[in-house]
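In: dropping a prediction and its sequence here:
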Amino acid sequence: MCELTLRMIDRNGAPATVNSRATFDVISLSGGGRAHDVPAGTTLQLPVGRYALVGSLITPRLGLDPSMAAMAHPELDLKHDTTVTLDTRQAAKVTANVDQPEVTGGSSLVEMGVRLGVDETQSMVFPFEQRFQEMFAGTVRGTSSATFYFGASHRLEQPRLDLFGEQPKRFPVRAVAVGAPLPVGSRTPALAFGGAGREEDLAGVEMRDRLVVLQLPWDTAPETLAERVRTVREHGGAMVAVWLRPADTVRQGTELEGQPGSRIAAAAKPSSELTGAKTAELPVLPTVQITGANAERFAALARIGGGTAAVIARPEIRDAYELSFPATGRIPAQLEQSVRKSELAAVTMAFHGYSAESPPQMHAIHQVAGVRLGTSRLGFGTPGLVRAERQEYYTPGTWAFLNTLVSQTPSVGGDLRGEELFAAGKSYRLAWNGAVTGPGFCGKRAYPADSPWAGRAAQEIDISIPLFSDGAGHTGTADLDAPGDRGSTALYREGRLFGSQATPGRAVFVAPAEEAGYRLTTEAERDEPWASLSTKVSAEWTFRSGYVQGQSQALPLLEVRYNPAVDLANSAPGGRPFTVPVTVSRQDGPAAITGLEVDASYDGGVTWRPAKVSGQNGRYDVELRHPAAGSVSLRAKAADADGNTTTQSLVHAYRLR
């Protein structure tokens, strides 16, 4: 065993102690585990071996949000008693800016990690908001490792909300909306201090048409805040800024967990989960939660009376930048990035068919060298738009997307996934949730990693078909935990039922090794207030399959994808002829498609009419005659030269306008 002593020096040159908020993570590169959140100044007893060290600390700054720093020793070969000192004065400042001056808001993330195997990594993430916080990162001079990786990620946009104290000199205050929507525009309300917002606190306080500052404990529940805001409204207040005063143990840092030695992992989050309140609990007035070093200054300005604020609320952001700067081996010496639009991929994000009650939320992850980077790594997505488009700019490379649904119903579902390769200077358009939604096989499953959606390994046939993939091919599966998604999946072998499961698109069967003819059937009904299209999806496939040695191989299932020219409400013109482009492909690769038949229904699948189909080699045009109003349901039959077939039916595929 060897002694490893861990020391750190903050940005002011002062040694960190066990009582400071400076910690280490010690990761064994030889499979010996990991020590989390070890306070600086600690001496560990460790076996001889190779280790990666990451240390982080917060350095207070008078009148400003604290400076944050993270440093790494990528690979320490521990053979004898050793002391490692991380001097954060050697770290470089992490920032990013673009050639659009008004883009000053957003969130950033620094990540440091090591690869321990093909699919195994250990990492530390440090979020920050560069408008208010300084972030520094670096490696110990003269050190590097092939296993080490680094990423600086930035989601930049024009701030949706700016809040300033106006006296004696304007100062910015970090704020996030937690209540009723703020009216778009600029205003300069007078300030009033409402204490804890109780009747006795508000008695005698002039607050009509004012922004009222409330000071509440850091662990205040959303229900309590909603009650206090109602009281403010009854006394004539127009808006509320709530300061959830942090506990004394963290007042000099940021609103974190509160224990000495806590890492920076939540530094950019509000100090309480007020933003997660249910609709019924949201404050009835426009309300913001204020945090950071200037929150106390803002509250003091309201307390002394006579102060004013400046509030700027902007509409939904239409331009955003998703930037990622990865590195391997060690952290680059230069971490301040200035980027031009011409160096990025321009992506038009189109959001089809969503509603204000169930809006989308987008998560974007940069995939590089087997590592996943991006501000969405913390699980917090970016609000999407409702039936609208937004221009976004991306660092060139491969990006994985997850578009989720923010629903007020107990069951959610509605997730869509995709992957795109972007090139610098190129333009792209990504349509999300666009009709027609149905079975699709783009990409592969995440779990098990890189497995086909429907595959066979040895004698196991594993089915996980995305029955709700959108018209662009973004894959969406039924939510097996949501009561709104119901259905079944069955497998027939040589004409006889082999097995069935009461889950839509999902089943596992253990079949005999001998090759045989199979028929796979599945159906799903979606009964959700946010899902008015593709409310019933049914499909069947015929194919042959036998024992497969080694990794899972994709089954030869055919996919029929419709891509009609619908608007952002997923509607097409009624009362006129309409052509729907259709492609037929196969999950396991190229195939010779021998034919396609399509029927249309305008009464929800009660009666069907054959449509004229033209085209060949998997690309077809389907000619329809739309009635004036209603919806269109579609049914297709396709086959290939190997004898594989499919029949698919989609009820309420798109609507008519």
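Out: Everything's here; your move. Numbering: from 1, shown residues only.
In: contacts, neighbours, all on C-alpha from now
Out: Noted.
In: off-centre distance for the one helix or strand Asn403 maps to?
Out: Using DSSP states H and E, Asn403 falls within strand 397-405. Taking the mean of its C-alpha atoms, strand 397-405 sits 7 Å from the chain's own mean (Cα atoms, centre = their mean, to the nearest Å).
In: what about Gly487, neighbour count?
Out: Residues within reach of Gly487, counting by other Cα atoms under 10 Å, total 20.
In: cool, Ser30 as well?
Out: Residues near Ser30, counting by other Cα under 10 Å, number 11.
In: ok, it to Val566 distance?
Out: Spatial separation of Ser30 from Val566 under the definition Cα to Cα, to the nearest Å is 55 Å.
In: circling back to that earlier point, for the strand holding Asn403, list every residue counted as buried.
Out: Using 16 or more other Cα atoms under 10 Å as the burial criterion, the residues of strand 397-405 that qualify are Gly397, Trp399, Ala400, Phe401, Leu402, Asn403, Thr404, Leu405.
In: for the nearest residue to the third one once chain neighbours are set aside, list the residues it contacts.
Out: Excluding the flanking residues, the one nearest Ala400 by Cα to Cα, 6 or more residues apart in numbering is Glu419, at 4.4 Å. For Glu419, the contacting residues are Thr398, Trp399, Ala400, Phe401, Gly443, by Cα atoms under 8 Å, 6 or more residues apart in numbering.
In: let's bring in a second one:
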Amino acid sequence: MTLAGASAQVPTSARYALSPVQLNVTDLTGAPASNALVTLVNTDSFARLRADQVPLSDGVARIQAPAGHYMLVASFHDEDAAGNTTATRQVVMDDLTVPSGTGGVTAFNVSEAIASDRITVGTPRPATQNSLSDEVLRTDATGATMTFSADVRGTTPLYVNAVDTPATGTLSNMVVWSGSATDYGYDLAFVSKDKVPANESYQARPAQLATVRNRLYKSPGHSSASGNMTAVLTDPGFGLSLTFRPATFGTVLTDYVLSTGEGTWSEEMTTPDHVTFTSPTDQYVAGRAYTEDWGKGPVAPTSTVVWNGRACAMCTAGGTLNIGLESLGDSGPGHSGVLLFGMPASYHLTAYRDGTRIGETTSTQPLTTTGQPLTPATYRAVADLDVGGSSLGTTSHTDLTMKYTPDAPSAGASDCDGGSETVPCQVLPMLGAHYDLAGLDLSDTSTTPRQRLHLTVDHLAVNGAGSDSPVTAATVDVSYDGGKTWQQARLTGAAGDYVASWPNSPVHSGVLPAIRVTAADAAGNTLSQTVTNAYRIGSAQ
């Protein structure tokens, strides 16, 4: 059982008059339970009592509690002789009362058998359960909230019991189910207001579903195709819920999503290169189809949009400088990628101020230095990254210059190291390139006679703050011999939105070209980035 909400406050006799409470907990056979986790909360105010995982002795627990209304949640885990979980049962007992001034013991009998309703989910196409959770959102009489969750993995059954609308506070219930087959899956959320329903059989109907077609691009330099998909449900009441399933890159994985409440789904993909890409949270609309491209080459450091909850890697806070290239981009609009800890084959970043080296790091975490003067300066970051870890893996060399002024845009009080209520984080004017190569198949191979690249160049933005200096120049070059020689690509467009093109000659069949991009804005901030093994030229021209 998982709990979320306000921190527990144990009452004292100085604050409340306490009465003895005894919990008699039994398993399915009626014997004293040894397989239960029990929580008791006061629903007049959680601050009066929240007793988590009350200790049981021979199926009995004794606590002191103030008079009032209560809810009890007990999670039972049944196991076979080998210790494998065979079922999980969550018992919820609400509108319990501890009277005042009786002098006697208030006893609550908690039987595992109360949770007799198995949660089942039907889908339009056959799918095997990957995970299942039952979440109860409880609000006390003061408006404070807590969430109780029972979770199972695989095909383990989960049983619950019906709960009526409470007399004190409010209650809602959400069932989150994930299931899959070979090339598709379901991520479903069913919300019931004011109660836990007696009928725990849910059916996802085609008209309720949004279809998300995930095209998973496999880097030409990586032998493994194994990755992972995480579906993230963000609900204003219940918070975050996650589902997981394996994902095979080089294929298309279709996900059918549903939320009958206010939750919004987003998706994350971890590539075989150990890069985890996140998409923006979307309110997928029932009956509509969406397409997401994941890991479509090349994968390289880039600027991104950062909101609350994630620190700025290119910011100053007073004399503290944070400088790093932790965000990676693929061709997916709005995707933000990060390398899993310790996974890149190699990474090295050196930072300069007005031409003087001020630090270097081999960690993908931002380099932080202190004591920087609060005067105008030019910061420079030079980073080399090997994502793939093989001779054909994608590598990149990024060289940035950023003009710092003490009045740089503020990103908020505490979104970077050194930031505080009185020392805001200020966003450095980092330029980033976003690559979208046309005509690639799922192995990042192009068979078109002329390659097209949609290139966008923009600035880092943190909580809506960042440079608004116009992008004034860009170039694109391509190399077929590992960077020994370069050919200038044809480039059209302006103001950060460009289309580049170059030939995919038959004589270069099987070659993995390198791409070099430069860009500048009106304020003098610059970007130079070289990406090797950006894609593969196929043989059918």
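Out: Cool, the structure landed. Everything numeric in this text was worked out from a predicted model, so none of it was measured.
In: related to what we said a few turns ago, can you tell me what the residue nearest to Ala400 of structure 1 aligns to in structure 2?
Out: Using TM-score structural alignment as the criterion, the counterpart of Glu419 of structure 1 in structure 2 is Pro280.
In: in structure 1, where's the longest strand?
Out: Assignment by DSSP state E gives strand 64-78 as the longest strand of structure 1.
In: elements contacting it?
Out: Other helices and strands packing on strand 64-78 of structure 1, by 3 or more Cα pairs under 8 Å, 6 or more residues apart in numbering; DSSP states H and E, are strand 49-61, strand 134-139, helix 293-304.
In: turn the ones you listed into CSV, columns for distance to Val26 of structure 1.
Out: Converted to CSV, these look like this (distance: least, Cα to Cα, whole Å):
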stretch, distance to Val26 of structure 1
strand 49-61, 5
strand 134-139, 15
helix 293-304, 31
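In: can you give me the strands in the stretch 151-300 of structure 2?
Out: Taking DSSP state E, counting those that start in this stretch as the criterion, the stretch 151-300 of structure 2 carries its strands at 158-160, 170-180, 184-193, 201-203, 210-216, 226-235, 239-248, 252-259, 264-270, 275-278, 289-294, 300-301.
In: can you tell me which of the ones you listed is most buried?
Out: Among the strands of the stretch 151-300 of structure 2, strand 300-301 has the highest mean neighbour count (mean count of other Cα atoms under 10 Å), at a mean of 28.
In: what does that strand correspond to over in structure 1?
Out: Counting by TM-score structural alignment, strand 300-301 of structure 2 pairs with residues 438-439 of structure 1.
In: what lies in contact with that stretch?
Out: Stretch 438-439 of structure 1 is contacted from outside by 465-471, 534, 537, 539, 559-561, 650, using Cα under 8 Å, 6+ apart.
In: how far does that stretch sit from its chain's centre?
Out: 23 Å.
In: circling back: looking at the contacts of Glu419 of structure 1, spot the one nearest Gln289 of structure 1.
Out: Distances from Gln289 of structure 1 to the contacts of Glu419 of structure 1, taken as Cα to Cα, are shortest for Phe401 (29.5 Å).
In: contacting residues around the residue lying closest to the closest one once chain neighbours are set aside?
Out: Using Cα to Cα, 6+ apart and skipping the chain neighbours, the partner closest in space to Phe401 of structure 1 is Ala364 (4.7 Å). Remark: with contacts taken as Cα under 8 Å, 6+ apart, Ala364 of structure 1 is in contact with Gly374, Thr375, Ser376, Gly381, Trp399, Ala400, Phe401, Leu402.
In: what do you get for Leu171 of structure 2?
Out: By Cα under 8 Å, 6+ apart, the residues touching Leu171 of structure 2 are Val136, Leu137, Arg138, Thr139, Thr165, Lys193, Asp194, Lys195.
In: from Ser149 of structure 2, how far off is it?
Out: Separation of Leu171 of structure 2 from Ser149 of structure 2 (Cα to Cα): 13 Å.
In: coming back round to it: among the helices and strands packed on strand 64-78 of structure 1, which comes closest to Thr348 of structure 1?
Out: Shortest separation from Thr348 of structure 1 across these is recorded for strand 134-139, at 30.7 Å, computed as Cα to Cα.
In: what is the nearest of the contacts of Leu171 of structure 2 to Asp183 of structure 2?
Out: Top of the list for closeness to Asp183 of structure 2, among the contacts of Leu171 of structure 2 and by Cα to Cα, is Val136 at 31.8 Å.
In: is it fair to say the closest one lies in a strand?
Out: Yes: Val136 of structure 2: assigned to a strand according to DSSP: H, G, I helix; E, B strand; the rest coil.
In: all set, thanks.
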